[in-house]
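>>> predicted model follows, preceded by the sequence.
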Amino acid sequence: MLGVVSMDTLPDSDVPEIAFAGRSNVGKSSLINALTGRKQLARASTEPGRTRELNFFDMQGRLRIVDLPGYGFAKAPKEVAARWTRLTQNYLRGRVNLKRVFLLIDSRHGIKPSDEEIMKVLDSAAVVYQIVLTKTDKLKPNEAQKRLEETSQKIARRPAAFPVISATSSAKRDGLDELRGEISTLAL
């Protein structure tokens, strides 16, 4: 639909939105592509920091998906990274039609301090967020279950955390139907 680099160019807030957030290279674009069944809807890259704007995707007028820039390591000048971080934070704090943020966590690494910082921002802004563990195909089954349990414990006392954790693999298509079901409850 469009890429936004400033708050004054946001689309109207007349359609529910969901946003995908996470560290650089956690798999946001890959998950969006897998969920929508479109290989090139969101540009996926192996280069951290490739997404540098808020990318809006229209889902038949019933819902908008927003691909947020990754946080953490990025191959970009510090002032550029600071600009897109401010834009993301302003969007998260002030978007009235934002129904949920799906906070992607690489299942191989779990919740990192940078993820906890974003959770604090979302908690203080009262923006509901749901943890989505990505790349679960890279874990052994017992490791995946352990990561789910660890993650559940870490978010148990967070006021804006949605209690359901999704475990996904874009490559193997695991967990996508369940996540689509969660998303469909947020559409018009």
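Right, received. Where do you want to start?
>>> only C-alpha atoms for contact and neighbour calcs from this point on.
Fine.
>>> which one's the longest strand in this structure?
Longest among the strand segments of the chain by residue count, using DSSP state E, is strand 98-106.
>>> quick one: T168 from N25, how far?
According to C-alpha to C-alpha, to the nearest Å, T168 and N25 sit 15 Å apart.
>>> ok, L139 next?
L139 is 17 Å from N25, by C-alpha to C-alpha.
>>> N33 too?
Taking C-alpha to C-alpha, one finds N33 at 14 Å from N25.
>>> give the contact list for I32.
Contact analysis of I32 by C-alpha atoms under 8 Å, 6 or more residues apart in numbering lists L41, A42, D67.
>>> list the contacts for F73?
R23, S24, P48, G49.
>>> so for N33 and N25, which residue has more residues nearby?
Neighbour totals were compared for N33 and N25, and N25 leads with 22 against 18 (other C-alpha atoms under 10 Å).
>>> quick one, what contacts the residue nearest the centre of the chain?
Centroid check for the chain by C-alpha atoms, centre = their mean gives F20 as the closest residue, at 2.2 Å. Under the criterion of C-alpha under 8 Å, 6+ apart, the contact list for F20 reads K28, I65, V66, D67, L68, V101, F102, L103, L104.
>>> follow-up on the earlier one: pull out the buried residues from the contacts of I32.
Using 16 or more other C-alpha atoms under 10 Å as the burial test, these include A42, D67 as buried.
>>> cross the contacts of I32 against strands and list the overlap.
Per DSSP E, the contacts of I32 map to strands at D67.
>>> just give me the closest of the contacts of I32 to R147.
D67 (24.5 Å; C-alpha to C-alpha).
>>> that closest one contacts S30, doesn't it?
No: here D67 does not reach S30: they are 10.5 Å apart, not a contact under C-alpha atoms under 8 Å.
>>> intersection of neighbour lists for these two?
A42.
>>> any idea what sits nearest R43, other than its immediate chain neighbours?
In space, and not counting its chain neighbours, R43 is closest to S29: 6.0 Å by C-alpha to C-alpha, 6 or more residues apart in numbering.
>>> want to compare, so here's the second one:
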Amino acid sequence: MFDAEALEAARKLFARETRFMMGCVRIDDLPAADLPEVAFAGRSNVGKSSLINAVTGRTHLARASNEPGRTREVNFFVLDEVLRLVDLPGYGFAKVARDAARKFQNLGRDYLRGRPNLKRAYLLIDARHGLKKVDEEALEALDVAAVSYQIILTKADKLKPAEVDAVVAKTLAQISKRAAAFPRVLATSSAKGTGIPELRAEIVAACQL
């Protein structure tokens, strides 16, 4: 998939400083579209914050919470002033009123539809469960937005290698007819570091850095 040179170049890039830039609660508050961006989306308990921390090599950059659905904003992190990583509001299990949940989930959709510098969205799926019905709405939103997106399986360390391979194959089959889906599924573990070098390289390639 990626040779040693590409993996090392991506490692060096992500070893540079990454900082929290801003959180936006309205589409009008988004920063200027002057840097390439990649966005992370997924269910509220899928391990989004942990993955962002693992990719950037930081422990507390993205704040994980024991309360699913805490992210109410579109959060921007900037890597060495050359790339932004965007944490979108989670969907499902949000312990907020339905109208409030809809508000911040719609913010995520608005971001996906109207961001010309968005190079790829990463849809995080728990490897133990694979794509579920609740994820269909996210897939549809990404397809409608015509944003290139890639499925990233999280918590792969919870499964045996053969089970991970099976989930990867099944997921690929499920997205095979979706035009905007990138035809490669990556299994990762934030806890063990599995797949993190490859995800960094995927980001570098998508953004042509």
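Okay, I see it. The shown structure was predicted, so the numbers you read here are calculated from the model rather than taken from an experiment.
>>> circling back to that earlier point, what lines up against the residue nearest to the centre of the first structure once you look at the second structure?
Structural alignment (TM-score structural alignment) places F20 of the first structure against F40 in the second structure.
>>> need the outlier residue of the first structure, farthest from its centre.
N142 (24.9 Å).
>>> isn't there a strand covering that one?
No: going by DSSP: H, G, I helix; E, B strand; the rest coil, the assignment for N142 of the first structure is helix, not a strand.
>>> relative to L2 of the first structure, how far out is it?
From N142 of the first structure to L2 of the first structure the distance is 41 Å (C-alpha to C-alpha).
>>> with P11 of the first structure instead?
9 Å.
>>> could you do S30 of the first structure as well?
18 Å.
>>> what about the two, which has more around it?
Using other C-alpha under 10 Å as the criterion, S30 of the first structure and L2 rank with S30 on top: 22 against 14.
>>> let's verify the more buried one: helix, strand, or coil?
helix.
>>> surely it meets A42?
Yes: with contacts counted by C-alpha under 8 Å, S30 of the first structure reaches A42, the gap being 7.3 Å.
>>> which stretch of the second structure lines up against the longest strand of the first structure?
Under TM-score structural alignment, the match for strand 98-106 of the first structure is residues 118-126.
>>> cool, stretch 121-129 of the first structure as well?
By TM-score structural alignment, stretch 121-129 of the first structure lines up with residues 141-149 in the second structure.
>>> what lies in contact with that stretch?
Against stretch 141-149 of the second structure from outside (C-alpha under 8 Å, 6+ apart): 109, 112-113, 118-123, 178-182.
>>> at 6 Å instead, please
R113, R120, A121, Y122, A180, A181, F182 (C-alpha atoms under 6 Å, 6 or more residues apart in numbering).
>>> from the chain's centroid, how far away is it?
13 Å (C-alpha atoms, centre = their mean, to the nearest Å).
>>> what does stretch 13-23 of the second structure give?
The answer for stretch 13-23 of the second structure is 15 Å, by C-alpha atoms, centre = their mean.
>>> also stretch 131-139 of the second structure?
With C-alpha atoms, centre = their mean, you get 15 Å for stretch 131-139 of the second structure.
>>> buried ones in that stretch?
Quick answer for stretch 131-139 of the second structure (16+ other C-alpha under 10 Å): L131, D135, A138, L139.
>>> between the residues you listed, which sits nearest A169 of the second structure?
Taking those together and measuring to A169 of the second structure by C-alpha to C-alpha, the closest member is L131, at 11.8 Å.
>>> buried residues in stretch 93-113 of the first structure, which are they?
98-108, 110-111.
>>> typo on my end, it should be stretch 74-90 of the first structure
Per 16+ other C-alpha under 10 Å, stretch 74-90 of the first structure contains these buried residues: A74, A81, W84, T85, L87, T88.
>>> just stretch 50-69 of the first structure next, same as before
Result for stretch 50-69 of the first structure [16+ other C-alpha under 10 Å]: buried residues 50-57, 63-69.
>>> so which of those residues are in strands?
Short answer: these in strands (DSSP E) are L54, N55, F56, F57, L63, R64, I65, V66, D67.
>>> count the residues that sit near the corresponding residue of the second structure for R158 of the first structure.
When the second structure is aligned by TM-score structural alignment, R158 of the first structure is paired with R178. Number of residues near R178 of the second structure (other C-alpha under 10 Å) recorded here: 13.
>>> quick one: the strands in the second structure?
Using DSSP E, strands in the second structure cover 18-24, 37-42, 74-79, 83-87, 118-126, 149-154, 186-187.
>>> do you know which of these lies nearest A4 of the second structure?
Judging the strands of the second structure by C-alpha to C-alpha, what sits closest to A4 of the second structure is strand 186-187, at 17.2 Å.
>>> average gap between that closest one and the first structure?
The superposed strand 186-187 of the second structure is, by mean C-alpha distance after the TM-score superposition for the first structure, a mean 0.6 Å from where its aligned residues fall in the first structure.
>>> by contact count, what packs against that strand?
Packing partners of strand 186-187 of the second structure (3 or more C-alpha pairs under 6 Å, 6 or more residues apart in numbering; DSSP states H and E): none among the helices and strands.
>>> repeat that for 10 Å
strand 118-126, strand 149-154, helix 161-175, helix 196-207 (3 or more C-alpha pairs under 10 Å, 6 or more residues apart in numbering; DSSP states H and E).
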